[in-house]
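Participant: sharing a model that was predicted from the sequence below.
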Amino acid sequence: MDVKEAAERLPRWEARTEVPLFAASVLFLACYAVLVLAQRADALLRDVALALALATWVVFAADYAIRLVLSGQGLRFPRSHWLDTLVLVLPLLRPLRMVKVYSAVQQRRARPRLSLQARVMAYASLSAVLLGFAAALAVYSSERSAPDATIRTFGDSVWWAAATLSTVGYGDVAPVTGLGRLIAVGLMACGIALLGAVTGAFSSWVLDVFTRGDENGPPGSR
């Protein structure tokens, strides 16, 4: 496969698969939630959730392998698509691919329904919610049985995730395990990036509103 053909086939494949893969990522997150929260549930339910989680990961791995082949980059693909590689290793990070999902949706429509600022705010907010929920599940799973842990319930974990994503950081609850703190560092970095995207888009929208108002002038000036 030559470079030109790869450049044409890879975007087509990504445009067709990003939305179904995002649905699969939501299913993966739901299955993971069952495994973490439904400790006392029927064994069959947990087995089904585990099987579905593994099946969705296999789908992610197959998609990664196909895109690696279509790219024609060989071993350079993991470096040039580092986010895809990271998401394959840690499927709970798939909400970070919301920008790719938006690009795939845009290729199916002639015109966007929302302004650029509104789209950035919507997708960044959705990414933050899904990522915060995934982090809350992961931290609760690692912290609930740890000695001297302050995160004892899933509610505590959700509260911690919200405070961390918003960069408020009350400090009333915090992870004490190594894995929990590692997740916290990642969530802090993502929180700053997502919050910056939302506030930047909102500021840009406000400036556009005032700019259009100045161009139109006050009522009766024309």
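Facilitator: Arrived safely.

Participant: going forward, measure contacts between C-alpha atoms and count neighbours the same way
Facilitator: OK.

Participant: how about the helices in the protein?
Facilitator: In the chain, the segments counted as helices under DSSP state H are 3-37, 43-71, 77-80, 82-89, 98-106, 116-143, 154-165, 178-216.

Participant: buried sites along the fifth one?
Facilitator: It stands for helix 98-106. Within helix 98-106, the residues that count as buried by 16 or more other Cα atoms under 10 Å are 98, 101, 102, 104.

Participant: put this next to the first one:
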Amino acid sequence: MDDDNPTARWERRAGIPLAVASLLFLVSYGVRVLGEGLPGPVLDLCLAVLYGAWLLFIVDYAVRWRLSGEGPGFVHRHWLDSLVVLLPLLRPVRIVRVYDAMQDRRQGAPRMALQARIMLYAGMASSLLGVSAALAVYHYEHDAPDASIRTFGDALWWAVSTLATVGYGDVVPVTAMGRLVAVVLMGCGLALLGAVTGSFSSYLMQRFARAEDDAGPPGR
């Protein structure tokens, strides 16, 4: 994408504010879910932050749609952005923009190697996405009949095992919303794990190829 087009300029300006809004959204949601005994005004403030951050996500989506000039095709070409607007707890997947926005503001600063950037992005996104999924599953599961996820610790353990594609099955969601969160997390976990594995494999192949080039042809 051209770095001088309107969409790129908007993403550079909005990247860091949207990242802050994403973290505020996650923290506010966490307080709402885990802080059931907190005073009403605190919970109301967290709810206001939730809706305010969600509104920023919608504004960002609308602006990029308008600047793209793609019309209705923008929705399926940028399906992840469209999904994030509907399910803002998936916003951590878009953490990629944070590093890019910071690099764009630091003109001339060296960038990390592509494989390192992918692994960093995947690690950050996995951590934040795992916490988001654990909060959501705990929200819907902890007081459901026959639920095995009763504490936030159970929810974190479930999220980690699901992201790692292990799936021990000792704790599983039983509600419809909990299972929907599980399906989304499974898909994201497979994608992120594949990105890390592929990038690490590519890095090793490049290192081995460079070592062979430096060593020169084998003696006869």
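Facilitator: All right, it came through fine. Keep in mind it's a predicted model, so treat the numbers as computed, not measured.

Participant: report the TM-score for the pair.
Facilitator: After superposition, the two chains reach a TM-score (TM-score structural alignment, normalised by the length of structure 2) of 0.90; 213 aligned residues with a Cα RMSD of 1.8 Å.

Participant: relative to residue 171 of structure 1, which of the helices of structure 1 is closest?
Facilitator: In terms of Cα to Cα, the element of these nearest to residue 171 of structure 1 is helix 154-165, at 8.3 Å.

Participant: quick one: the closest one aligns where in structure 2?
Facilitator: On the basis of TM-score structural alignment, helix 154-165 of structure 1 is assigned to residues 152-163 in structure 2.

Participant: give me the residue at the spatial middle of structure 2.
Facilitator: What sits nearest the mean C-alpha location of structure 2, by Cα atoms, centre = their mean, is residue 93, with 1.9 Å.

Participant: that older thread, distance to residue 171 of structure 1 for the helices of structure 1 - can I get that in a markdown table?
Facilitator: Listed next are those as a markdown table, based on distance: least, Cα to Cα, whole Å:
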| stretch | distance to residue 171 of structure 1 |
| --- | --- |
| helix 3-37 | 24 |
| helix 43-71 | 33 |
| helix 77-80 | 36 |
| helix 82-89 | 29 |
| helix 98-106 | 30 |
| helix 116-143 | 15 |
| helix 154-165 | 8 |
| helix 178-216 | 12 |
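
Participant: for burial, what's the neighbour tally of the aligned residue in structure 2 for residue 216 of structure 1?
Facilitator: The alignment partner of residue 216 of structure 1 in structure 2, by TM-score structural alignment, is residue 214. Neighbourhood size, residue 214 of structure 2 [other Cα atoms under 10 Å]: 9.

Participant: against residue 208 of structure 2, how distant is residue 214 of structure 2?
Facilitator: Using Cα to Cα, to the nearest Å, residue 214 of structure 2 is found at 10 Å from residue 208 of structure 2.

Participant: same thing with residue 17 of structure 2?
Facilitator: 41 Å.

Participant: what does residue 140 of structure 2 give?
Facilitator: With Cα to Cα as the criterion, residue 140 of structure 2 and residue 208 of structure 2 are 48 Å apart.

Participant: and if you look at residue 174 of structure 2?
Facilitator: For residue 174 of structure 2, the distance to residue 208 of structure 2 - Cα to Cα - is 47 Å.

Participant: what's residue 144 of structure 1 aligned with over in structure 2?
Facilitator: For residue 144 of structure 1, the residue aligned by TM-score structural alignment is residue 142.

Participant: which residues are in contact with its match?
Facilitator: Contact analysis of residue 142 of structure 2 by Cα atoms under 8 Å, 6 or more residues apart in numbering lists 148, 149, 150, 151.

Participant: if we can go back for a sec, who has more neighbours, residue 140 and residue 208 of structure 2?
Facilitator: residue 140 (20 against 12).

Participant: now the more buried one. Nearest residue, chain neighbours left out?
Facilitator: Counting by Cα to Cα, 6 or more residues apart in numbering, residue 140 of structure 2 lies nearest to residue 178, which is 6.1 Å off, once chain neighbours are set aside.
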